[in-house]
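1. sequence unknown, structure follows:
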């Protein structure tokens, strides 16, 4: 089945049902990477890494492997300051974060040794503008750079979504380590039986691996969708709904319904 993933819909058209998308988002700058790890508590840890030449004086540089440099700082609180815009509260630790990255950029030869903070400016990496459900942009060294989601691996467990407002849509995905998943749904008192499917890894049309929900011959997603369309018509159900799973962390997975990306939380 070919369709446009809801995670690629522009952020202003996509309803995000959690206060903040969780997971890992990475900017790849050639010899260096910067990573935002956003957790379920509304915090982010910022990591940075770079490849740098061998230490001077340690032998012939071209014969020695490059050094792998890594550092992290945080966690820092995230505050929503507008539609699809979040602020990173560095407190008094911004210089620590900037200093880690600046040292790596200089060691990797990306910045000049005498360049203050490797060109990093006050306010860099502090304002995140979400452009899709999977990416955001921020300022860094007088440029706008993009961070893109890196999905978590398949995680066994029971993941559930429960809507507090009527008609109280509920979803339950019971994921096994072999990729078999039992899916059931409930809305406005209407329930579906738990049907078994297979989670198959895919990356076509995406910048990371997601999982397609494929039948095991014991029922179809259309059966679940048809019952939910009648019970929850306000969700604007589509033929592709429930058919893609993205593991964001070891505690959260995302499933698309209508124009929304629903966060299912691990309960067991």
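-> Now that the structure is in, tell me what you want to look at. Quantities reported herein were computed from a predicted structural model and do not represent experimental measurements. Numbering: from 1, shown residues only.
2. could you use CA atoms for every contact and neighbour count after this?
-> Noted.
3. sticking with the closest residue to residue 47 other than its chain neighbours, tell me its helix or strand.
-> In this structure, residue 47 finds its nearest non-sequential neighbour in residue 72, 4.0 Å apart by Cα to Cα, 6 or more residues apart in numbering. Residue 72 is part of strand 67-82 when elements are defined by DSSP states H and E.
4. quick check: the residue nearest to residue 47 vs residue 221, distance?
-> 42 Å (Cα to Cα, to the nearest Å).
5. now do the helices in the stretch 101-250 of the chain.
-> Counting by DSSP state H, counting those that start in this stretch, the segments of the stretch 101-250 of the chain that form helices are 221-231.
6. that one: strands as residue ranges?
-> For the stretch 101-250 of the chain, applying DSSP state E, counting those that start in this stretch gives strands covering 127-132, 135-140, 143-150, 157-162, 170-175, 180-187, 190-191, 195-202, 210-215, 244-247.
7. mean neighbour count and distance to residue 95 added to those, as a markdown table?
-> As requested, those are exported to a markdown table (neighbours: other Cα atoms under 10 Å; distance: least, Cα to Cα, whole Å):
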| stretch | mean neighbour count | distance to residue 95 |
| --- | --- | --- |
| strand 127-132 | 20 | 16 |
| strand 135-140 | 20 | 14 |
| strand 143-150 | 18 | 19 |
| strand 157-162 | 20 | 38 |
| strand 170-175 | 21 | 42 |
| strand 180-187 | 21 | 45 |
| strand 190-191 | 15 | 53 |
| strand 195-202 | 19 | 40 |
| strand 210-215 | 19 | 36 |
| strand 244-247 | 22 | 32 |
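8. go through these and name the closest to residue 264.
-> strand 157-162 (4.7 Å; Cα to Cα).
9. residue 78 contacts residue 90, doesn't it?
-> No: under the criterion of Cα atoms under 8 Å, residue 78 is not in contact with residue 90, lying 9.2 Å apart.
10. take a look at this one as well, against the first:
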């Protein structure tokens, strides 16, 4: 679905080879007549939903043309995600009243009523792992199988909301990063190593969109002031001063993706830091 990929997403795609951490967010697969959506929350649970739209009554996995007008809807969850391999998870129905078979039956019923599949057609038979086994292809994409076809869900970037978001490293020397987003879209940033910290740098969140709506993210822009204003290169210079052991990249701290109302991701040292609302 998405042909434009910002810098932080390219870094994330490389990182996925060595990390199996679940990434919070909303991930969508869009066909012409329906959407599938996974919402992964901070409790490591996932909610699946299906939305059907008007259109030709067949499914082509290569057709992602946009359409409008909701005809049908189905939702299931949240359910826990259990890791079954590197970057691979399965929806755990163990403590659910629904169960995997009932989930598939409900999905099949919704899709057949909408004309996406034929219930009596062997080629349209939902397999046991369909829509249940999920693999993080990158921090911004999830794949699963559906009717023998591998389909890709892309992250849908959310809009920012005001609040204080914080990251604390688990190891010493302690590294702390705070992004405080104001109601006007300005953000105050303060990195800290141990007891040493920078002053609060002020920038503005500026929305960026790729060629598809799923690629929404934000970059920091300098806020013009009457006398002086904070600059991105000065922020990194001060970080290097208070945290001399950090291996900084030229675009560290600059790009922000809003995964949910409580979680944002920021690129730092070639990694993605998870900042949570406090």
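-> Arrived safely. For clarity, every value in this text was computed on a predicted model and none was experimentally measured.
11. where does the TM-score land?
-> Once superposed, chain against chain, the TM-score is 0.85 (TM-score structural alignment, normalised by the length of the first structure); 254 aligned residues with a Cα RMSD of 2.6 Å.
12. contact partners for the residue nearest to residue 47 of the first structure?
-> Going by Cα atoms under 8 Å, 6 or more residues apart in numbering, residue 72 of the first structure touches 45-48, 97, 100.
13. please apply the same query to residue 23 of the second structure.
-> Taking Cα under 8 Å, 6+ apart, one finds 40, 139-140 in contact with residue 23 of the second structure.
14. alignment lookup: it to the first structure.
-> For residue 23 of the second structure, the aligned residue in the first structure is residue 21 (criterion: TM-score structural alignment).
15. and what of residue 126 of the second structure?
-> That one, residue 126 of the second structure, aligns with residue 120 by TM-score structural alignment.
16. what's the match for residue 247 of the first structure in the second structure?
-> Mapped onto the second structure by TM-score structural alignment, residue 247 of the first structure lines up with residue 258.
17. equivalent analysis for residue 177 of the first structure, please.
-> In the second structure, residue 177 of the first structure lines up with residue 183, judged by TM-score structural alignment.
18. same deal with residue 226 of the first structure?
-> So, by TM-score structural alignment, residue 226 of the first structure is matched to residue 237.
19. and its match, how many neighbours?
-> 15 (other Cα atoms under 10 Å).
20. measure it to residue 105 of the second structure for me?
-> Distance from residue 237 of the second structure to residue 105 of the second structure, counting by Cα to Cα: 57 Å.
21. check residue 14 of the second structure too.
-> Taking Cα to Cα, one finds residue 14 of the second structure at 37 Å from residue 105 of the second structure.
22. who has more neighbours, these two?
-> Legend: neighbour count by other Cα under 10 Å for residue 14 of the second structure and residue 105, higher for residue 14 (15 against 12).
23. contacting residues for that one?
-> residue 138.
24. once you drop chain neighbours, what's closest to residue 246 of the second structure?
-> Nearest to residue 246 of the second structure is residue 240, by Cα to Cα, 6+ apart, at 6.6 Å.
25. re earlier: restricted to strands, list the contacts of residue 72 of the first structure.
-> Among the contacts of residue 72 of the first structure, DSSP state E puts 45-48 in strands.
26. aligned counterpart of residue 189 of the first structure in the second structure, please.
-> Residue 189 of the first structure maps onto residue 195 in the second structure, by TM-score structural alignment.
27. and for residue 144 of the first structure?
-> In the second structure, residue 144 of the first structure lands on residue 150 (TM-score structural alignment).
28. isn't residue 221 of the first structure right next to residue 243, touching?
-> Yes: between residue 221 of the first structure and residue 243 there is a contact under Cα under 8 Å: 7.4 Å.
29. now do the same for residue 107 of the second structure: its match in the first structure.
-> By TM-score structural alignment, residue 107 of the second structure lines up with residue 101.
30. please list all residues in contact with its match.
-> By Cα under 8 Å, 6+ apart, the neighbours of residue 101 of the first structure are 48-49, 71.
31. ok, now with 7 Å
-> residue 48 (Cα atoms under 7 Å, 6 or more residues apart in numbering).
32. rewinding a little: now the strand holding residue 72 of the first structure and strand 127-132, what's the angle there?
-> 80 degrees (axes from the mean of the first three to the mean of the last three Cα atoms, to 10 degrees).
33. mean distance of strand 67-82 of the first structure to its aligned residues in the second structure, please.
-> Taken over the aligned residues, the distance from strand 67-82 of the first structure to the second structure averages 1.6 Å (mean Cα distance after the TM-score superposition for the first structure).
34. whereabouts in the second structure does whatever helix or strand comes next after that strand align?
-> Where DSSP H and E defines the elements, the next helix or strand beyond strand 67-82 of the first structure is strand 85-89. Mapped onto the second structure using TM-score structural alignment, strand 85-89 of the first structure spans residues 88-92.
35. how far off centre is stretch 235-250 of the first structure?
-> For stretch 235-250 of the first structure, the separation from the chain centroid amounts to 14 Å (computed by Cα atoms, centre = their mean, to the nearest Å).
36. now it: buried residues?
-> 237, 240-249 (16 or more other Cα atoms under 10 Å).
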